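*Asks:* could you look at this predicted model? Sequence included:
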Amino acid sequence: MTNRLVQAQRLVDNERWGQALTLVEPLAAAIAATDRNRYLFSRRLLALACSQTGRFEEAERYAGEGLVVCPEALDFPFLLAITAARAGKYDEALRFGRQYLDRWPAAANAPSETAPWNLTIDQRHQLLNAYGVALLERGRPEEAENAFREAIALCPGFDSSHINLAQMYAKQGRAEEARAAAAAGLRQTPESIPLRRLAEADRKRPTISVCMIVKDEEILLPRCLRSVQPLADEIIVVDTGSTDRTREIARDFGALVLEFPWQGDFSSARNESIHHATKDWILIIDADEELPAEDLPAIRFSIDQPDIRILSLSVFNKSLETGQVSSFLPSTRLFRRDLNLRYYGIVHNRLNIPPEMSITRCPARVFHYGYDLSADVLEKKKARTRALLEKQLADHPDDLYANFNMAQLLRGFRDADSEEVSRAIMEHAGRVIGNPESKTPRYFGQRLMSLHQMATALYALKRYEEAERYCREALEAKPGYLDPIMTLGHIHLAAGRLNDARTCYLRYLETRASYRAEDETDNVILLYLDGVHVAWYGLGLIAEKERAVAEAIRCYRQALAARAPYLDCYLRLGRLSLDNHDPIAAEAMFRNEAERDERSAWAWFGLGEALSQQGRDDQGVDYFRRAVDLAPDDHQMLFRLGKT
């Protein structure tokens, strides 16, 4: 056995990872932890080989087993941190990286029995490099920069630290510093191709054509054009019949404005704008959208990469008034002009991308304000979209994308929970799910969302078992899909299965905590990207039903911490505080509700009760009178007033 371990170590030294695994893995179970040296030797070897071959979970398991037996060693936290960083588990990389760094000073004086498991004492630069990557991914760029610089100081010939430092500067828009960092790295490692590319970046900067279609967008268009100006080498605006100042505003921003009569087809107008583009890249954006200034360097960095051809950005449907996000989706918005890509579909048009072309996710965001409209304008917009979809479906009744979009549109109607609309949603979602083509990779996102559309429609019809089945099918295909996780919680709560509902809401909170929109690769619209308040509210309802007053109060406060105001949280907290004999806290909650809605009879009534419990009856009576004036026929309120 010892000979095989030694032979495997020689294979590892020569980077023949697969052969080493073939030799040692059959022995792993036979080596007992009581055989300490051979056990630790085998776990370190197996962890390293598994990590190098992409078998991250097994690498973590083997390194973890070694750490349990020898918790003072450096090698196992080193391997755990490096592997976690490679696997994208950045919190774990930071935890084990910190463990390694804290133990490192004492490692030089380690007792002889520990020294064999401190072979990575001279590889602190590698650890710091991985640690820097994890810090950067967790939004701590200053600390990441320090880690990369410390790694470079320890080992100037290790090119990964130079590369990561230069790339970090580039993504932050610090082009001169990026080139300087890359040049400094090249002096140490002149053979590094990535460093050479970074050092030579921006010598010929890729150019961008911003392509838009507009009609009567004078209100939001200036915001959009200001946001794209720093990126744009030309702006092409196709106007389909504006009667306001839209064309004048676009020309003021230097745009080429083309008049194109509306033909009832968004794709023809979109393709007309692309036809007139002359620059290297096409950026598609609408007048009711905006690129955040802090994200422009990420776009510039991405288009500078020679192997990137198509970019998908993260679109957030957002309220201008409140800043709240209602939904999220990845959307292809940038592509090289020489690919000759064009749009198809008369409404909710799609870019016709050949299956063999890869799409790269870019961390840049697009804020979309198109739903932040008056009720009348929004209803007119929905009616226009519905008419176009009906026309498309009349010609192509089995069109997957059109059926999905019709179901999605209907979900946004005021009466979406009515039986008539719910059945219409089910009809169109069912056409997607029942089409065999929906099971192909091309329509993976549409099938997932159609499963959730079906589930929410069945939930509205109180057909809970069927709704649950569709949620579970969606989660089998995509376990981290936030929307069906939340909807399952609602289903269980409505069906009275409180423990199951609690499990789902907690699962949502856990999944959402680790979810990063920029890492989403499936084209799914997320309705519950910002649903933390919804999950906490559901947990509060469960606690109330279980008569766990303190827990219900905690959950509703968490809901308000995530989004305030939200539904009847203030009223519920006020009522629970009264039940908990805390009239001062109750008074604060009822006042918040009264400020939110001065016509809330129960807010004024609650204030009266809270003040009465504090012995302030004279003031309380005034609030009781106001409540009764607002709801003179509320028998429950009159009954409670009589008791009070």
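*Replies:* That came in fine, so what should we check first?
*Asks:* alpha carbons only for contacts and neighbour counts from here, please
*Replies:* Will do.
*Asks:* helices or strands up against the helix or strand hosting Y508?
*Replies:* Element membership for Y508, per DSSP states H and E: helix 498-514. Other elements packing on helix 498-514 under the criterion 3 or more CA pairs under 8 Å, 6 or more residues apart in numbering; DSSP states H and E are helix 482-494, helix 532-545.
*Asks:* if you set the cut-off to 6 Å instead, what comes out?
*Replies:* helix 482-494 (3 or more CA pairs under 6 Å, 6 or more residues apart in numbering; DSSP states H and E).
*Asks:* how about the helix it packs on: buried residues?
*Replies:* Residues of helix 482-494 classed as buried by neighbour count (16 or more other CA atoms under 10 Å): L482, D483, P484, I485, M486, T487, L488, G489, H490, I491, H492, L493.
*Asks:* how far away is the first one from L529?
*Replies:* It refers to L482. L482 sits 7 Å away from L529, going by CA to CA, to the nearest Å.
*Asks:* over to the fifth one?
*Replies:* As for M486, its distance to L529 is 10 Å (criterion: CA to CA).
*Asks:* if we can go back for a sec, pull out the buried residues from the helix holding Y508.
*Replies:* So helix 498-514, judged by 16+ other CA under 10 Å, has buried residues L498, D500, A501, R502, C504, Y505, L506, R507, Y508, L509, T511, R512.
*Asks:* chain center to that helix: distance?
*Replies:* With CA atoms, centre = their mean, to the nearest Å as the basis, helix 498-514 stands 17 Å off its chain's centre.
*Asks:* next one: stretch 45-55
*Replies:* That offset, for stretch 45-55, works out to 30 Å (CA atoms, centre = their mean).
*Asks:* before we move on, what about stretch 636-644?
*Replies:* 47 Å.
*Asks:* TSV for the buried residues of helix 498-514, including distance to S422?
*Replies:* Formatted as TSV, those follow (distance: CA to CA, whole Å):
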residue	distance to S422
L498	25
D500	25
A501	23
R502	26
C504	24
Y505	24
L506	28
R507	27
Y508	25
L509	28
T511	28
R512	28
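*Asks:* which one of the residues you listed is nearest F266?
*Replies:* R512 (34.6 Å; CA to CA).
*Asks:* please report the distance of that closest one from C471.
*Replies:* From R512 over to C471 (counting by CA to CA), the distance is 17 Å.
*Asks:* report the longest strand in the chain, please.
*Replies:* strand 325-336 (DSSP state E).
*Asks:* what are the contacting residues of that strand?
*Replies:* 280-284, 309-318, 523-527 (CA atoms under 6 Å, 6 or more residues apart in numbering).
*Asks:* so which of those belong to helices?
*Replies:* Judged by DSSP state H, helices contain none of the contacts of strand 325-336.
*Asks:* this is the comparison structure:
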Amino acid sequence: MKLSACMIVKNEEKMLERTLPNLSRYVDEIILVDTGSSDNTAEVAKKFGAKVYHFAWIDDFSAARNESLKYAAGDWILWIDADEFMTEEDLKVLRSTLEVSNFSFHSFTLFESKLGTCEKKNGYQRVKVFRNHLGYRFIRPINEQLVDAQGKVLEGQLIPVCLYHWGQNLEEERMRKKREWYVEQYRRALADNPKDSYYHYLLANKLNELERFEEALNHYQWAVEFASERKIKKEALEKLADLYLRRKRLEEAAEAAQALLNLDSKNIPARNVFASIFLVTGKVDLAMALLVEALQIKVGEGVENLYQMRAMPNFLLGKAYELKGQLAEARACFGRAKEICPEMFGAK
């Protein structure tokens, strides 16, 4: 079995020094398509054995991705970015899984992590590896999606492999400009496809990060309204309920959480929202019952959001115990939450 890693890059010399050492040891080739670097990206990549190709940027991520696929000779293709890191352990699991796999593509769990860390806080699942020569390609000019020969978005069998995205680790002003750039790109895409739920969802996320909350709420609502895919609808409802809660719009938060439970009866983020509402409205026993139930719901090995699935229920249960004066139980819950997400619960 031969594995090709395909990436598109621009001005990533420093990041490649961090992410290519592991990758280069566990893949059979690295295909790197440079879309216009002015630094030493190509030289750094070649140092790690990458095959470097050049492609003029045409404002289309999928076009560049598909260009990289042309040069891949492996049986499997891992598509990955310069700022995405994989541990040696995960790369070993990846190779051993692909050696015996009967599937044509697989999903990983991706986590948004601080530079140089392998934090497992906010995550999501995405098909990141697929068999070569089966007609798979990328579509959408921004936030590209992998589809089959008939244009169907791939949703693959999850394997216990993690990938850590370090791309959010920019200084504040650069991060703000990056988010605003994405906002403009999503607005342009929606001008052509106003009922595209995926772009409404992505735009809402960036507006949320920019603290433009009312705009974000509108686009989450449109994402839910226009969604034909259950996955997009579920994720948009989770974000919508959470944002309503943070804006102290409790009735609307409850409505979104209920819609989420109607869609997914075992949804833990919806239970967190209801428990939070119960806590602030004095219904502590109801909150406790809901949180105990949430913690009893089995989550898979590839759970992508430990913050919502495990840390938050423990933290809220700790607050409930605290309100009832059961301080030893509260400390135990806070301790479990801190163990899962120390950066979020360092005060406890």
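*Replies:* Looks like it arrived, so ask away. Predicted model, so just to flag it, every value in this text is computed and none were measured.
*Asks:* can you give me the TM-score here?
*Replies:* Here the TM-score for the pair of chains, by TM-score structural alignment, normalised by the length of the second structure, is 0.89; 346 aligned residues with a CA RMSD of 2.6 Å.
*Asks:* which residue numbers in the second structure does the longest strand of the first structure align to?
*Replies:* Strand 325-336 of the first structure corresponds to residues 120-131 in the second structure, going by TM-score structural alignment.
*Asks:* got the buried residues for the matching stretch?
*Replies:* Quick answer for stretch 120-131 of the second structure (16+ other CA under 10 Å): K120, K121, G123, Y124, Q125, R126, V127, K128, V129, F130, R131.
*Asks:* give me the mean deviation of the longest strand of the first structure from the second structure.
*Replies:* When the second structure is overlaid, strand 325-336 of the first structure sits 1.4 Å from its aligned residues on average, using mean CA distance after the TM-score superposition for the first structure.
*Asks:* most widely separated two among the buried residues of helix 482-494 of the first structure?
*Replies:* Applying CA to CA across these, the maximum distance is between L482 and L493, 17.0 Å.
*Asks:* whereabouts in the first structure does stretch 69-80 of the second structure align?
*Replies:* Stretch 69-80 of the second structure covers residues 274-285 of the first structure once aligned (TM-score structural alignment).
*Asks:* nearest residue to N267 of the second structure in space, please, no chain neighbours.
*Replies:* L261 (6.1 Å; CA to CA, 6 or more residues apart in numbering).
*Asks:* report how many residues lie close to the one you found.
*Replies:* 18 (other CA atoms under 10 Å).
*Asks:* so what corresponds to it in the first structure?
*Replies:* So L261 of the second structure corresponds to L475, using TM-score structural alignment.
*Asks:* K206 of the second structure too?
*Replies:* Checking TM-score structural alignment: K206 of the second structure goes with L409.
*Asks:* ditto for E12 of the second structure
*Replies:* Match for E12 of the second structure (TM-score structural alignment): E217.
*Asks:* that match in helix, strand or coil?
*Replies:* Under DSSP: H, G, I helix; E, B strand; the rest coil, E217 of the first structure falls in the coil class.
*Asks:* name the element the residue nearest to A166 of the first structure when sequence neighbours are not counted belongs to?
*Replies:* Leaving out its chain neighbours, the residue that sits closest to A166 of the first structure by CA to CA, 6+ apart is A178, at 4.3 Å. For A178 of the first structure, the element it lies in under DSSP H and E is helix 175-188.
*Asks:* so where in the second structure does the helix or strand following that helix end up aligned?
*Replies:* Next helix or strand after helix 175-188 of the first structure toward the C-terminus (DSSP H and E): helix 193-200. Mapping helix 193-200 of the first structure onto the second structure (TM-score structural alignment) gives no aligned residues.
*Asks:* related to what we said a few turns ago, could the buried residues of stretch 120-131 of the second structure be laid out in TSV, adding distance to L243 of the second structure?
*Replies:* Converted to TSV, these look like this (distance: CA to CA, whole Å):
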residue	distance to L243 of the second structure
K120	21
K121	18
G123	18
Y124	18
Q125	22
R126	24
V127	27
K128	29
V129	33
F130	35
R131	39
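*Asks:* pick the one among those residues closest to R65 of the second structure.
*Replies:* K128 (12.4 Å).
*Asks:* tell me which helix or strand the equivalent of A191 of the second structure over in the first structure sits in.
*Replies:* Aligned by TM-score structural alignment, A191 of the second structure pairs with A394 of the first structure. Per DSSP H and E: A394 of the first structure is located in helix 375-395.
*Asks:* check the gap between the counterpart of L506 of the first structure in the second structure and C333 of the second structure for me.
*Replies:* Residue correspondence to the second structure (TM-score structural alignment): L506 of the first structure is matched to V292. Noted for V292 of the second structure: a distance of 11 Å to C333 of the second structure, by CA to CA.
*Asks:* N262 of the second structure too?
*Replies:* 28 Å.
*Asks:* for H106 of the second structure, same thing?
*Replies:* H106 of the second structure is 35 Å from C333 of the second structure, by CA to CA.
*Asks:* do the same with R310 of the second structure
*Replies:* 11 Å.
*Asks:* just E211 of the second structure next, same as before
*Replies:* Distance from E211 of the second structure to C333 of the second structure, by CA to CA: 30 Å.
*Asks:* repeat that for Y71 of the second structure.
*Replies:* 51 Å.
*Asks:* I'd assumed M168 was in contact with the residue nearest to A166 of the first structure.
*Replies:* No: the pair A178 of the first structure and M168 does not pass the contact test of CA atoms under 6 Å, sitting 7.6 Å apart.
*Asks:* ok, these two, which is more surrounded?
*Replies:* A178 (26 against 21).
*Asks:* the more buried one and S374 of the first structure, how far apart?
*Replies:* For A178 of the first structure relative to S374 of the first structure (CA to CA), the value is 46 Å.
*Asks:* same thing with R557 of the first structure?
*Replies:* Counting by CA to CA, the gap from R557 of the first structure to S374 of the first structure is 31 Å.
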